[in-house]
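Visitor: Just need the structure, nothing else, for what follows:
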Amino acid sequence: MSFKPAKWPRRLRSQAWYGGTSRDAIYHRGWLKNQGYPDDLFDGRPVIGILNTWGDLTPCNGHLRELAEKVKAGVWEAGGFPLEVPVFSASENTFRPTAMMYRNLAAMAVEEVMRAQPIDGAVLLVGCDKTTPSLMMAAASVDLPSIVVSGGPMLNGWFRGERVGAGTHLWRFSEAVKAGEMSEADFLEAEAAVTRSSGTCNTMGTASTMASMAEALGMALSGNAAIPAVDSRRRVMAQLSGRRIVQMVRDDLRPSHILTRTAFENAIRVNAALGGSTNAVIHLLALAGRAGVNLTLDDWDRLGRDVPTIVNLQPSGDYLMEEFYYAGGLPVVIRALVEAGLVDGGALTVSGRTLAEEVAPARNWNEDVIRPLDRPLTRSGGIAVLRGNLAPDGAVLKPSAASPHLMRHRGRAVVFEDIDDYKARIGREDLDVDESCVLVLKMCGPRGYPGMPEVGNMGLPPKLLRKGVTDMVRISDARMSGTAYGTVVLHVAPEAARGGPLAVVRDGDMIELDVPARRLHLDIPEAELSRRLAELRLPQLRPEGGYGQLFFDHVMGADTGADFDFLRGCRGHDVPRESH
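Guide: Here you go, the predicted structure:
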């Protein structure tokens, strides 16, 4: 894609605040000068907002204040004026009922910060799962020059000689305790080993997936996604990004130039090669809606279906992000896909160069971590989009994390009406369930929980775990952590709380899953399904007042990205009206 830089010098957006000798300009400059800034910083140089999602209660991002200083150094070096701005940070680790409920709030808040403040460009300093999509959504809506800098993954975890991944081994060890294969004391000992340094999850979970998506979309410099958080090269990346954003402002290189249909198609294929998180589906659908790109669930299936998964990382494979980086990281994957004709190397990136130009120097230093395309981890990767009378608007499944013997399955439904029902009954010895059954969980979609929590990878009944059962088909309108695994059908749409067919599934109904045929079917007569839907009476779920009510009233379905209906599209960066 060709891009023609804007002519320079030109009047910058920040000069609407700081330029001239009017009372208002003196007001804006004067107050900022109380921080000790000299006169010449207001002479028309680019003002760069460093939008920092650091917070003590967002531990994945706990090191971002240090990275912000390196970004500032790069901005200063390139002749810009850096100003750090703390922004809303939704922590996956602590937010209840779920961080996903606050992704849209963060995107809305950051959008307004970008529009209302005197900045000409932005560095999006992100890490934990929802911070990356929320800040990119905001940047797409405002369309100011923006570049993503990720905090990076934590170092490998090791426990008793075994490589352990954050999140992934939480689920595995938890199941082992229930199965009687691991003591609680050992589980507690493993806790410190799993998360042993600053950074995000070290598996190909949602944080690493979304960092990879930012790079694949062209919104981050090449190599950004995989550098460990504590590696000195992560700080170098931050400084180089600070330099680059100043030139992006001078060139007027904006998200609308980068977030094209081609960029999203590339990202979907890269996600397939990575064995990336199912959460990427929701986040990229929402981001495309902000960018004005018509992206659908069917695009995910069509574009990713024939792309092999070549990255051998947990939860789909064996290794962790540290090895991925040492093997060459995401540029190696993208280069392989470009050379195979699976990714369009002509897409523009924040560097001002094409994707192909950026990854040309990449070399694969470990072909067990990043496998050749002819020796993949899974021949057909991507995200499988399922449809049928149980999911008229679609549902998703991650083949690389599923059990091959369950990809075609027919089983009796064991139904949990909501998450509380599941928690109350899953451990009971008298639960009528065996390994051939299908676990069904309702009321955990965007409206139902509310917020769509990561509970779709339901823990198996302990009595089956003790028998050695390790996987079952599970179906819900919830999400699951990108670090999780199993034959799990997610994001069923319409969700139960909107009156979708999932709401009327009953214990004993037979359900058919056929992943190769992309089919999810509730095996009851059509007339019976229609009767149940007509008689359905949903509980009163709408919160009264506050953000909860706003969320319930305006959140869209998972099949379109679960954004707010009034936030889709680009609203631009026109300077707000002067108030003084």
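Visitor: make it CA atoms for all contacts and neighbour counts henceforth
Guide: Fine.
Visitor: Next one: Gly218 from Val113, what distance?
Guide: As for Gly218, its distance to Val113 is 23 Å (criterion: Cα to Cα, to the nearest Å).
Visitor: What are the contacting residues of stretch 500-511?
Guide: Stretch 500-511 has contacts (Cα atoms under 8 Å, 6 or more residues apart in numbering) with 389-391, 410-415, 438, 442-443, 476-477, 492-497, 520-524, 529, 532-533, 536.
Visitor: Could you also give me the structure for this second sequence? I'd like to compare it with the first:
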Amino acid sequence: MTEAKKTRKLRSAEWFGTQDKNGFMYRSWMKNQGIPDHEFEGKPIIGICNTWSELTPCNAHFRKLAEHVKRGILEAGGFPVEFPVFSNGESNLRPTAMLTRNLASMDVEESIRGNPMDAVVLLVGCDKTTPALLMGAASVDLPTIVVTGGPMLNGKLGGKNIGSGTAVWQLHEQVKAGEISMHDFIAAEAGHSRSAGTCNTMGTASTMACMAESLGTSLPHNAAIPAVDARRYVLAHLSGMRIVEMVWEDLKLSKILTREAFENAIRTNAAIGGSTNAVIHLKAIAGRVGVPLELEDWTRVGKGTPTLVDLLPSGRFLMEEFYYAGGLPAVLRRLGEADLLPHKDALTVNGKTLWQNCHDAPIYDDEVVRPIAKPLIADGGICVLRGNLAPRGAVLKPSAATPALMQHRGRAVVFEDFDDYKARIMDPALEVDKDSVLVMKNCGPRGYPGMAEVGNMGLPPKLLAQGIKDMVRISDARMSGTAYGTVVLHVAPEAKAGGPLAVVREGDWIELDCANNRLHLDIPEAELQSRLEAWAANQQPDPADASGYRKLYVQHVLQADEGCDFDFLRGCRGSAVPRHSH
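Guide: The predicted model follows:
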């Protein structure tokens, strides 16, 4: 042990390092697990924050992943302690996993701060587990490293690859259009999700894994190694070793999550064709460490960035091919060589800069990770829209949109909420044509509540039968990162909060102009204000919002442009050891 290690005071010593009543109690109860005395003598205690759950299928292999992290911790001279936290799985949890992202972050924060650990490894995978755990850990600010569960193997149907999530939207539209049978639709289930891991498309899970890596919070290649590839377990082992060294270096999360790191992540999201959900999650994480991040930063930093990764839902390939092509380090190298990586010297958890980690990264396939001169699309930066319909902003993902629809004017077909949409969208008598703009209200943070992924409204069957594949759609909802289309999302303020979206009427003209970042409801200003006043006068409280967690959520959730965190959770409360309970 070096002199630096001998002299550094470990946080866990506040529990285990005294020879009094309290030290006796903390050590004694831990010893009922068969822990010998020497494990309490100067070794870093490393928490392993595990989101394993059989109800979160993306994370169902995490028990094995945790064992490999433990091996690395033990090898490096630390002592691992694994603990569970709320696991909000996207595929099963109703009404939406986003409703409990903040709840999970509270669980993580208090579990870390209130327990004897010197650092923490975050085991993340399914969409909301990555931001939730980073948010919670950021509010404590111990040395922290992210280990992702990895994507599934490629889906298979009829001998061809299909992308998890994306295939659902595609096949369902084909069923409605009469292009495939229900038998074929059901047959796709077995091959759609055929191994452990997260969605194998560039959905929210893969996007947030890439965000974690580009932020510098994980080791290189963490984002893309398939869940069942042995190299995923090697990375877990190495992460366990590295977190012990981070304790001695006092490499806290706040030293990694800097303004520069977030700008790198924004640029990376454009290059990978990442999910619009990253806008909300990065804003929430930044809010926990006090880093100013605004919607305009997505325009300022991301605009003009070419999308290089040819991956579903924007492109052709899946996460397996992405890893084999070189993974995220290959993308970062492409960006850096083109002087498109804003901050090459940003620090990462392995103690090296982001550029040191990727400057000589191999690139094995120019079809999957395209050269700068041959991008999937020239400008993949998230399009931030403003106007009288979205005073505080809305977003659109250009790489998933139809170019011809990104400047469009059409009449609104209005759905008051998701139930209204489901009740009417299949009706052959619905007054809609290919130029209409589908508008859905009351699906935002407070309106759903939880801001469910319903913004990519399926098209009316009568238009699908005519060969129409895309329409402009506008809502205060989110959409799955696996989804696609010319979809305007995250309209703020939301309808439930009295935003202008609440008063859009059937037949109103709406103009979308992505080139000029504009979303406009074409009615006189006086008419808009009159409608809003009438709306406000008719509002009644929802009885469902009167109690339980839902009450807490609705009263304290921030709007989409602010990251949908709770207002009282923003900021870093630090790792000061709570007072004794004995």
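Visitor: now the counterpart of Phe95 of the first structure in the second structure: how far from Phe86 of the second structure?
Guide: Taking TM-score structural alignment, the alignment pairs Phe95 of the first structure with Leu93 from the second structure. According to Cα to Cα, Leu93 of the second structure stands 12 Å off from Phe86 of the second structure.
Visitor: just Thr166 of the second structure next, same as before
Guide: Using Cα to Cα, Thr166 of the second structure is found at 27 Å from Phe86 of the second structure.
Visitor: what lines up against Lys21 of the second structure once you look at the first structure?
Guide: Residue mapping for Lys21 of the second structure onto the first structure gives Arg23, with TM-score structural alignment as the criterion.
Visitor: which of the contacts of stretch 500-511 of the first structure are buried?
Guide: By neighbour count, with 16 or more other Cα atoms under 10 Å, the contacts of stretch 500-511 of the first structure hold 389-391, 410-415, 438, 442-443, 476-477, 492-497, 520-522, 529, 533 as buried.
Visitor: what range in the second structure matches stretch 257-272 of the first structure?
Guide: Going by TM-score structural alignment: stretch 257-272 of the first structure matches residues 255-270.
Visitor: Tell me which residues are up against the matching stretch.
Guide: Here stretch 255-270 of the second structure makes contact (Cα under 8 Å, 6+ apart) with 207, 210-211, 214-217, 275, 278, 282, 286, 289, 291-293, 297-298, 301-302, 305-307, 331-332, 340-343, 346-349, 379-382.
Visitor: same thing but at 7 Å, please
Guide: For stretch 255-270 of the second structure, contacts defined as Cα atoms under 7 Å, 6 or more residues apart in numbering pick out 211, 214-217, 291, 298, 301-302, 305-307, 341-343, 346-348, 380-382.
Visitor: Give me the subset of those residues lying in strands.
Guide: Judged by DSSP state E, strands contain none of these.
Visitor: So which of these sit within helices?
Guide: Among the contacts of stretch 255-270 of the second structure, DSSP state H puts Met211, Ser214, Trp298, Val301, Gly302 in helices.
Visitor: can I get those residues in TSV with distance to Gly42 of the second structure?
Guide: Formatted as TSV, those follow (distance: Cα to Cα, whole Å):
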residue	distance to Gly42 of the second structure
Met211	34
Ser214	33
Trp298	45
Val301	45
Gly302	46
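Visitor: So which of these wins on neighbours?
Guide: Neighbour count (other Cα atoms under 10 Å) singles out Met211 as the most crowded of those, with 30 neighbours.
Visitor: Counterpart of that one over in the first structure?
Guide: Met211 of the second structure maps onto Met213 in the first structure, with residues paired by TM-score structural alignment.
Visitor: Could you tell me which residues make contact with its match?
Guide: Counting by Cα under 7 Å, 6+ apart, the residues that Met213 of the first structure touches are Ala267.
Visitor: Check the gap between it and Glu265 of the first structure for me.
Guide: According to Cα to Cα, Met213 of the first structure and Glu265 of the first structure sit 11 Å apart.
Visitor: one step back: which of Leu93 and Phe86 of the second structure has more neighbours?
Guide: Set Leu93 of the second structure next to Phe86 and count neighbours by other Cα under 10 Å: Phe86 wins out with 21 against 15.
Visitor: which residues sit against stretch 394-403 of the second structure?
Guide: With Cα under 7 Å, 6+ apart as the test, stretch 394-403 of the second structure has contacts from 273, 276, 313-314, 377, 380, 382-386, 484-492.
Visitor: Between the two ends of that stretch, what distance do you get?
Guide: Counting by Cα to Cα, you get 18 Å between the two ends of stretch 394-403 of the second structure.
Visitor: Can you mark which positions in it are buried?
Guide: The neighbour-count check on stretch 394-403 of the second structure (16+ other Cα under 10 Å) flags Ala394, Val395, Leu396, Lys397, Pro398, Ser399, Ala400, Ala401, Thr402 as buried.
Visitor: Quick check: strands, which of the residues you listed are part of them?
Guide: If you go by DSSP E, these have Ala394, Val395, Leu396 in strands.
Visitor: any chance of these in JSON lines, plus distance to Ala537 of the second structure?
Guide: Conversion of those to JSON lines gives the following (distance: Cα to Cα, whole Å):
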{"residue": "Ala394", "distance to Ala537 of the second structure": "26"}
{"residue": "Val395", "distance to Ala537 of the second structure": "29"}
{"residue": "Leu396", "distance to Ala537 of the second structure": "32"}
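Visitor: between the residues you listed, which is nearest Gly159 of the second structure?
Guide: Taking Cα to Cα as the measure, Gly159 of the second structure lies nearest Leu396 of these, at 33.3 Å.
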